[in-house]
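[1] this one's structure only:
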C-alpha cells in the first residue's frame, strides 16, 4: 500500500523549461572573479540536462532568493580535516532543503504573490505558531524560513562536533537572516531561535560552541521535525526514527516530521529509511545480517510511523507518486528527484 499524493495540483505532471528550485540559489562572485568562478556559477545553465542538487563551496556562501523574504545569504559549513567528520557532515545546501523551505514558506504565507508549483497541504506545512526542530541542519535554510514565516519556536541542530556549530556558520545565518531582520519590512517574526549540538537517537542537546557541555534548558517536544537530506547513512536510520518518536508531540493535532531526501545516494538507501520508519515496502531489502542488539533496536522502532503524504518532486516542481523501486532508472535519472514525505505517529 502506498499513500496517495495529497492535495497536489492536477496539472503538475508536465515539462518545464527551467530548473525552478536550483535557480533560486546562486554563489556570489568575488569582486575580481577568475575564469573558474564565472564558469562554476554558470554550470546549471551550461549543462541543462544535468540536475544540480547541491550548491555552494564549503566555508563560503550562497544566496537563496526567497519568493517572500528576498535575498537570504547562507554561510556553508567548512569541510572537516578529519575523514570521519566528512562521513557525518554535509557541507552544501541541498535541493531537499530548498524544497522544504519552499513548502514551509508557501503554506505559511497569507500573501497571494507567494506561490509554488505545488499546493502544499497547510495542515502540515503551515508552521505559524508551531514549535520546530531541524536535524542535521547544515545551512539551516528550512529553519530560517520557518522563523521568518512565524513559527513560535525553532530549534536548529547539527552534530555537536560539526563545523556548522563549532565555526559558527549556523549562528551567523540566524543572526543575519532572522535576528537582524526582525521588525524590518521583510518580516515581523518573533520566533525564539535556539541552536544546539545533537546526536541522532539520543535525548540530550548540547551548547553549540562547547562540545560535550549540556544545554542548561533541554527542549521537550515539538510540533514539527525537519529532516532534509539526512538519509545517506543507513546506519543512522534507526536513530533518526528514535529521534522522531522521542521529540514529536503526538498530543498536538497534525504533529509530523517532514522527511525529504534526494536519490543522489541511491533509491535503495532512501527506501531503507521508510522501510524502518513505516514498516512498509519491506519485501525487497529485508535486513538479515544484523546482530542481536541491532535487531532489538530495529524492532523497537519499526513501523511506528506512517506516511500521511509521500511523493516525489523534481527540480522543476513536477510531482509524481513515490515508488520504492523504479525499474530501469539510472543514476542520472534518479538524481533529478527528491522524495517528500510527511510522517506521523501511528
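    Right, received. Where do you want to start? These numbers come from a predicted model, not from an experiment.
[2] Every contact and neighbour count from this point should use C-alpha atoms.
    Fine.
[3] Go through stretch 309-321 and flag the buried ones.
    Across stretch 309-321, burial judged by 16 or more other Cα atoms under 10 Å covers 309, 310, 311, 312, 313, 314, 315, 316, 317, 318, 319, 320.
[4] whoops, I mixed them up, stretch 246-264
    So stretch 246-264, judged by 16+ other Cα under 10 Å, has buried residues 246-250, 254-264.
[5] Sort out which of the residues you listed are in strands and list them.
    Among the buried residues of stretch 246-264, the members falling in strands (DSSP state E) are 256, 257, 258, 259, 260, 261, 262.
[6] got a list of what the second one touches?
    Read that as residue 257. 224, 225, 226, 227, 244, 248, 342, 343, 344 (Cα atoms under 8 Å, 6 or more residues apart in numbering).
[7] and here's the other structure:
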C-alpha cells in the first residue's frame, strides 16, 4: 500500500527463506498494478537482530517508517526485534515504528516487548499504544485484562514507537 501511495522506497521483509519470501514477492507483484510503484518496492529477507546482512549494512537508519505486523508472539525474539527496529528506523524526531500484534498469544507476551528500559537503551519510547477490535472499536491498552479466549482473538494491539 505504501508503494501505491507514493512512498519513495518500500522494503517488504520477512524471514530470509525463499519459502517465505517467494510468496511475499508473488503477492506484491499481483498487488502492484502501477509500474512506477512496483519499481519502488522490493522484497528482502532479514532475521531480526542479524545486522550484518546486505539490507542491514545498506539501510542503517534509512526508513522514516518501520511497520511490523504479527511479530510479538515470540518473546525470545523481542530483543532482536527491538534491535532491528532501532537499526532501520531513521534517527529523526518524525520517524515512527508501528508494531501491530494480535492478542491470540496473550497479553504477557506483548508486554515483554514493551520493556521501558530496553527500549530506552535503544533510544526508543512508546508514543501511543491502544487496542483495536476487528470491527473497529478501540480501547486503551491494558497489560492485564480479563479476556475470554474467544474475545481476545478479535483484538489487535497497535504500538507506535518514536525516538527519545
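    Arrived safely, thanks for sending. These numbers were taken from a predicted model, which means no experiment stands behind them.
[8] Need the TM-score from the superposition.
    Overlay of the two chains. TM-score (TM-score structural alignment, normalised by the length of the second structure): 0.88; 162 aligned residues with a Cα RMSD of 2.2 Å.
[9] if we can go back for a sec, how about the buried residues of stretch 309-321 of the first structure in a markdown table, adding distance to residue 272 of the first structure?
    Shown next, in a markdown table, are those (distance: Cα to Cα, whole Å):
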| residue | distance to residue 272 of the first structure |
| --- | --- |
| 309 | 17 |
| 310 | 15 |
| 311 | 16 |
| 312 | 16 |
| 313 | 19 |
| 314 | 20 |
| 315 | 23 |
| 316 | 26 |
| 317 | 24 |
| 318 | 24 |
| 319 | 21 |
| 320 | 20 |
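[10] can you give me the helices in the first structure?
    20-23, 35-41, 43-46, 83-88, 95-108, 122-125, 141-148, 163-166, 169-174, 237-247, 267-278, 292-301, 331-334 (DSSP state H).
[11] Return the residue of the second structure aligned against residue 85 of the first structure.
    Taking TM-score structural alignment as the criterion, residue 85 of the first structure has no aligned counterpart in the second structure.
[12] out of the helices of the first structure, deepest packed?
    The highest average neighbour count among those, using mean count of other Cα atoms under 10 Å, belongs to helix 141-148 at a mean of 27.
[13] and the angle for it with helix 95-108?
    When axes from the mean of the first three to the mean of the last three Cα atoms, to 10 degrees is applied, the directions of helix 141-148 of the first structure and helix 95-108 differ by 20 degrees.
[14] which helices and strands does helix 141-148 of the first structure pack with?
    helix 95-108, strand 131-135, strand 153-158 (3 or more Cα pairs under 8 Å, 6 or more residues apart in numbering; DSSP states H and E).
[15] how about the ones you listed, which one is nearest residue 62 of the first structure?
    Closest to residue 62 of the first structure of these is helix 95-108 (Cα to Cα; 12.2 Å).
[16] what range in the second structure does the closest one sit on?
    Against the second structure, helix 95-108 of the first structure falls on no residues (TM-score structural alignment).
[17] Can you find the partner of residue 137 of the second structure in the first structure?
    Using TM-score structural alignment, residue 137 of the second structure pairs with residue 318 in the first structure.
[18] likewise residue 77 of the second structure?
    By TM-score structural alignment, residue 77 of the second structure lines up with residue 236.
[19] what separates its match from residue 98 of the first structure, distance-wise?
    23 Å (Cα to Cα, to the nearest Å).
[20] likewise residue 229 of the first structure?
    For residue 229 of the first structure, the distance to residue 98 of the first structure - Cα to Cα - is 11 Å.
[21] and if you look at residue 326 of the first structure?
    Distance from residue 326 of the first structure to residue 98 of the first structure, by Cα to Cα: 24 Å.
[22] Ok, residue 310 of the first structure next?
    With Cα to Cα as the criterion, residue 310 of the first structure and residue 98 of the first structure are 17 Å apart.
[23] cool, and residue 241 of the first structure?
    Distance from residue 241 of the first structure to residue 98 of the first structure, by Cα to Cα: 22 Å.
[24] Next, count neighbours for residue 228 of the first structure.
    Per other Cα atoms under 10 Å, the neighbour tally for residue 228 of the first structure reads 30.
[25] if I pick it, what's in contact with it?
    96, 97, 100, 135, 136, 137, 258, 259, 260, 261.
[26] does the fourth one really touch residue 154, like I thought?
    It stands for residue 135 of the first structure. No - using Cα atoms under 8 Å, residue 135 of the first structure is not in contact with residue 154; the gap is 11.3 Å.
[27] shared neighbours, these two?
    With Cα under 8 Å, 6+ apart as the test, residue 135 of the first structure and residue 154 reach no residue in common.
[28] Residue 305 of the first structure -> the second structure?
    Counting by TM-score structural alignment, the partner of residue 305 of the first structure is residue 124.
[29] And the closest residue to its match other than its chain neighbours, how far from residue 120 of the second structure?
    Residue nearest to residue 124 of the second structure in three dimensions, not counting chain neighbours: residue 163, with 4.6 Å by Cα to Cα, 6 or more residues apart in numbering. Per Cα to Cα, residue 163 of the second structure is found 9 Å from residue 120 of the second structure.
[30] Let's check: the centremost residue of the second structure is which one?
    When Cα atoms, centre = their mean is applied to the second structure, the residue found nearest the centroid is residue 68 (1.3 Å).
[31] what do we get in the first structure for that residue?
    Using TM-score structural alignment, residue 68 of the second structure pairs with residue 227 in the first structure.
[32] ok, and the closest non-adjacent residue to its match?
    residue 259 (4.9 Å).
[33] got it, and residue 193 of the first structure?
    Of all residues not flanking residue 193 of the first structure in the chain, residue 154 sits nearest, at 4.8 Å (Cα to Cα, 6+ apart).
[34] about what we covered before: please produce a markdown table containing the helices and strands packed on helix 141-148 of the first structure, extended by distance to residue 72 of the first structure.
    Below are those laid out as a markdown table (distance: least, Cα to Cα, whole Å):
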| stretch | distance to residue 72 of the first structure |
| --- | --- |
| helix 95-108 | 12 |
| strand 131-135 | 18 |
| strand 153-158 | 17 |
